[in-house]
Every structure is written in C-alpha cells, then in structure tokens.
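Peer 1: I'd like to go over a predicted model; first the sequence, then the structure.
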Amino acid sequence: MVCIHFLWYFYFIFFLFMASLRFGTLNINGCRDAVKRFSLFDYVMIKRASIVFLQETHTDSNNQVQWLSEWKGQAILSHGSSVSAGVAILFGPEYKEQPVSVFELVPGRMLRVDVKVHGLNFSLFNVYAPNIGSERILFFKKLKTALRDVLQDRMVVLAGDFNCTINHVLDRNHEEPHKQSSEELKTLITHYCLVDVWREAFPQTKQYTWLKVNSNMISGARLDRIYVQKSVRGKFFKSCITPTALSDHQYMSVEVSIAQSTLKHSLWKFNSRLLQDHNFVHSFHFFWETWRERKILYKSLSQWWDIGKTQIKLFCQNYIAYNKSILESTLKQLEQDGIYIDDEADGVD
C-alpha cells in the first residue's frame, strides 16, 4: 500500500507538469564558447522548457555541428556571424515531432518554424530586431508580411528581442528612443490581434528584461517579449521574467495548456466505481490539493476551473491506464511463473 502511494505521488507530480508546454525566450548575448553552451543547455533543462527561442547565438556554419551534437533535442538554427546576430529554436529532448516546415525569413534575425505538438498546430516566430531604428522599421514590415502567410488553424507564438518597447512609461526607465519603429510594431500587433502575455498578466508592473550600465547611468527596458493571438490567450498562463547570469538579458517564459485540446474528441463520463477504489480516492485527494495550489498561476478563476475539469478527466484516464498496465504486467508474470512450474513438473516426471 505504501509503495503504491509512493509511486502515485511522483507519477502525478510528473503528470501535473506535463499537462502544459513551456515556452522560453532569451537573448544569450553570444554563445560560441563551449562552456557557456553547456551552461545554457543545463539552464534550459533545469527550467524544464519545452521550446526555447534564442537570440544572438553568434552561430555560423563552422560551429553548427557543435550545437546540433551537444543539444540532446532538435535545434533549428539561422546563422548570423561569429560576432553578431543568429537565432535558434530548441525543442526539448522529450519531443520527437519533426517540424512541418522551416522558413528562414531574415537570416540570423527572423526564423519561422511550423510544428505540431500534442495535437496543437503552432507557427513559431523567433525574432531578433536590428539595433538601428531605420533597419528595424523594415524588419517589422517583413514580419507583418510573414504573419500574413500563417494558416488560420495555427497558433502563433511570436517571441524574441524586439529592441524597442510599445509603452515606454511601463517598459523603460527613460524615453523610447525608437518611436517610429515602436509605432510600426504597434501597428503590426494591432493588425493581427496579438497580445503580450506578460503584460496581460501584470498590467501595471514595471520589470525589465535588459539592463545596461553606462557612465554610472542604468538603462533598463523590457525588450524581450512573447506575443500570442488574442483568441487563444486563455490557453497561456504562468508568464514570468527570471534573472540569469548567462546574459545581460533575462529569461522570459510562459506555459500553454495542452489538456484543452482533448476536449473535442468525445463526451467523457466519470466512472463512479472509482470512488470505491481506496487508492484512487487518496491519489485524487493529493492531485486536487496540488491543483488548488496552482490557482494563483492562472489569469482568472474560470480559466483555472476550465483547465482543471480537463485535468480531472486526464487524471482518471491515466489512473485507469496505469492500473491496467500493472494488471497486465502481473498477469504476464503469473503466466511466465506458470510456464516455469510446468517445465519443472515435466522435469520431475
């Protein structure tokens, strides 16, 4: 009995985390050094990121092999030079799906990858906008054109370093120096009904993703952001900005629920006989208490409850499947023991 509860404890901790995809974005500020790459890859694994958007990787054809061999999952690279630009999208080792298509829209600065993960169709855009304002305007115009080609059934995740802000009052500690490019980006966001997931979660909070000290003056700005379509905003939760020693930029992350995608398949009815299962009742109690503690991670109580109902369904289905696999394994072992006994009996005769 104790053994069963011990297994279920770890099983459902794992299950709760796997009910979502974790996206992250980071301007790594150069990553040609092998030690820094290993530190980056360790950091991504510690953050349990499913998909990571990287900017300023400084990759080229000479060190592409190192990236592809050192990272244990899939890595899609778009090269800049050995001293500037370069973007990459890393997929966690647990995801084996092959990208549907890859578009290198602006080498080293704009990369689109279409992929299907857990039944959800994504168009992933990784952007590293130029530092020069006039070049950035042209860059955002190209991005606007690229977004136009995305099919309607795809979920857009637009992430990266935009090198400008939309609202300098909240997202900078000084005036926006690139107003024209900022307006160009704002027009794009409005046109495609995109929302900034972190700003949606923290409407009035000031927190920066980039800091620079120059002549005893500190410049701060929230240059790194993740945008998604307003229509799917409810699937995204737990958006946060995390300091890291790997770069002068901070790590930006968000999670997207993958449980809701199962709602359309069929009508599910709870098997009331589970309530007579002592192990199920104790396991469900632990599951639900854990889920209640995650309430603060969601945008609203209704979002938490909607996703929670699907979690209950998945919990029950996985419990039944898990017990079925144990039963099948036990039966198989009994059959093997029976064969062994028969063989021994034949030997005695």
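Peer 2: The structure has been received and is ready for your questions.
Peer 1: switch to C-alpha atoms for all contacts and neighbour counts from now on
Peer 2: Fine.
Peer 1: Show me the helices in this structure, by range?
Peer 2: Assigned by DSSP state H, the chain shows helices spanning 2-18, 34-46, 64-70, 133-148, 168-171, 179-191, 197-201, 278-293, 301-348.
Peer 1: out of these, which comes closest to Gly24?
Peer 2: Among these, helix 34-46 comes nearest to Gly24, with 8.6 Å by Cα to Cα.
Peer 1: so who does Ile218 touch?
Peer 2: By Cα atoms under 8 Å, 6 or more residues apart in numbering, the contact list for Ile218 reads Leu211, Lys212.
Peer 1: Second structure follows, compare the two:
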Amino acid sequence: MYQKCRDIFTWLKSKNVQYIVFRKLIAEHDEAVWCAEWGYKCIFSHGTANSAGVAVLINNNFDFAVFDQQIDKGGRSVILDIKTESNDLTLVNIHGPNEDNPLLYVSLWEKLKTRDTSIIMCGDWNVVQDYNLEINLKLK
C-alpha cells in the first residue's frame, strides 16, 4: 500500500470511523491484505492501472449488515444498502469520468430514486459547475 494512503488510513482508524471511502484506488493486489490487516469489511470496484477504482471500508466494530450491493465492473461506483441498529441507509461511492457522460448519472439516479433509505453520496463526481473556471482545456 502506498505510504500516503497508509498514513491517511491509520489516522482515520484512530478516529474509530464507521465508513471509509476511497477513489482512484489501485489496490486489486492489496485487497485481501487491506481487509485482514485493518479489520474492515472491504467492498471494491477496481479500475484500470491508471484510472477509476473505488472502495468502501466498513468498520467491523460497527453493528451493520449489507443487504444489497451494486458494484460497477469498470471501477466507477459502489452502492451499498446497509442495515444498522438505528436505520437503513444507502452508501454510494462514485468516481465520475473526466469526460461528459450524462448517462452515468442518469443510471445512478435510476438505481437510487426508489430507495426508501437515507442516502450518503461520496466520491469524485467530476462535474463542472462553472465552465469558465474549468482547467481542462479540452472541455472548453
């Protein structure tokens, strides 16, 4: 595991957080190591060697059950439906593409719109709010 990632994860673990989400994660070979070493349930959507890849890690000390999961094969998203002792929630981790791809977001909305849970959405949406501030000249 890269040292920077290890340092961040160690700090988060010291805070006893229930959920950790990563994006731009290239960890396919480290998957079993991460889960065993850190004591978290790990759900990965692997990208390629130089793009995408997301993961959700859930603390095993947290009382939960994952009752549904949708994992994008291209490393773009993980959607988890989780039951806790106090409520049901949907946790979404997404790494949107750099190019304009409205269908990805339409598809995500279709998957989420009928859920009767609290929804936590995390990740890198790669959505430009102001094209005048966009630094990627190909998009201008």
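Peer 2: All right, it came through fine. Bear in mind that the values here come from a model prediction, so they are computed numbers and not experimental data.
Peer 1: Please name whichever of the helices of structure 1 is nearest to Ser253 of structure 1.
Peer 2: helix 197-201 (8.7 Å).
Peer 1: on that earlier part again, need the helices of structure 1 in CSV (columns: mean neighbour count and distance to Gly24 of structure 1).
Peer 2: Below are the helices of structure 1 laid out as CSV (neighbours: other Cα atoms under 10 Å; distance: least, Cα to Cα, whole Å):
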stretch, mean neighbour count, distance to Gly24 of structure 1
helix 2-18, 13, 15
helix 34-46, 14, 9
helix 64-70, 14, 18
helix 133-148, 16, 20
helix 168-171, 18, 19
helix 179-191, 17, 20
helix 197-201, 19, 12
helix 278-293, 14, 23
helix 301-348, 13, 21
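Peer 1: quick one, which of these is nearest to Tyr251 of structure 1?
Peer 2: Closest of the helices of structure 1 to Tyr251 of structure 1 is helix 34-46, at 10.0 Å (criterion: Cα to Cα).
Peer 1: chain center to that closest one: distance?
Peer 2: Mean-position distance between helix 34-46 of structure 1 and its chain equals 17 Å (Cα atoms, centre = their mean, to the nearest Å).
Peer 1: ok so, going back, and the helices of structure 1 as CSV, adding distance to Ala221 of structure 1?
Peer 2: As requested, those are exported to CSV (distance: least, Cα to Cα, whole Å):
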stretch, distance to Ala221 of structure 1
helix 2-18, 31
helix 34-46, 23
helix 64-70, 30
helix 133-148, 16
helix 168-171, 5
helix 179-191, 13
helix 197-201, 13
helix 278-293, 32
helix 301-348, 30
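Peer 1: Any idea which of those helices gets closest to Thr25 of structure 1?
Peer 2: Going by Cα to Cα, the one of the helices of structure 1 nearest Thr25 of structure 1 is helix 34-46, 10.2 Å.
Peer 1: Quick check: the gap between Trp71 of structure 1 and Phe6 of structure 1.
Peer 2: Separation of Trp71 of structure 1 from Phe6 of structure 1 (Cα to Cα, to the nearest Å) stands at 33 Å.
Peer 1: Do a quick rundown of the strands in structure 2.
Peer 2: 19-23, 40-45, 54-59, 64-71, 77-84, 88-95, 118-124 (DSSP state E).
Peer 1: Please work out which residues of structure 1 line up with the first one.
Peer 2: Correspondence between strand 19-23 of structure 2 and structure 1 is established over residues 51-55, with TM-score structural alignment as the criterion.
Peer 1: so which of the strands of structure 2 gets nearest Asp7 of structure 2?
Peer 2: Per Cα to Cα, nearest to Asp7 of structure 2 of these: strand 19-23, 13.5 Å.
Peer 1: average offset between that closest one and structure 1?
Peer 2: By mean Cα distance after the TM-score superposition for structure 1, the fitted strand 19-23 of structure 2 averages 1.3 Å away from its aligned residues in structure 1.
Peer 1: hmm, back to that, in the match of strand 19-23 of structure 2, what's buried?
Peer 2: Residues of stretch 51-55 of structure 1 classed as buried: Ile51, Val52, Phe53, Leu54, Gln55 (neighbour count, 16 or more other Cα atoms under 10 Å).
Peer 1: now, among those, which is nearest to Ala159 of structure 1?
Peer 2: Phe53 (6.8 Å).
Peer 1: Which residues are in contact with the closest one?
Peer 2: Phe23, Gly24, Thr25, Leu26, Val87, Ala88, Ile89, Leu90, Asn126, Ala159, Gly160.
Peer 1: Asp88 of structure 2 now?
Peer 2: Asp81, Ile82, Thr117, Ser118.
Peer 1: what's the distance between the alignment partner in structure 1 of it and Val100 of structure 1?
Peer 2: Correspondence of Asp88 of structure 2 to structure 1, assessed by TM-score structural alignment: Asn121. Computed as Cα to Cα, the Asn121 of structure 1 to Val100 of structure 1 distance reads 9 Å.
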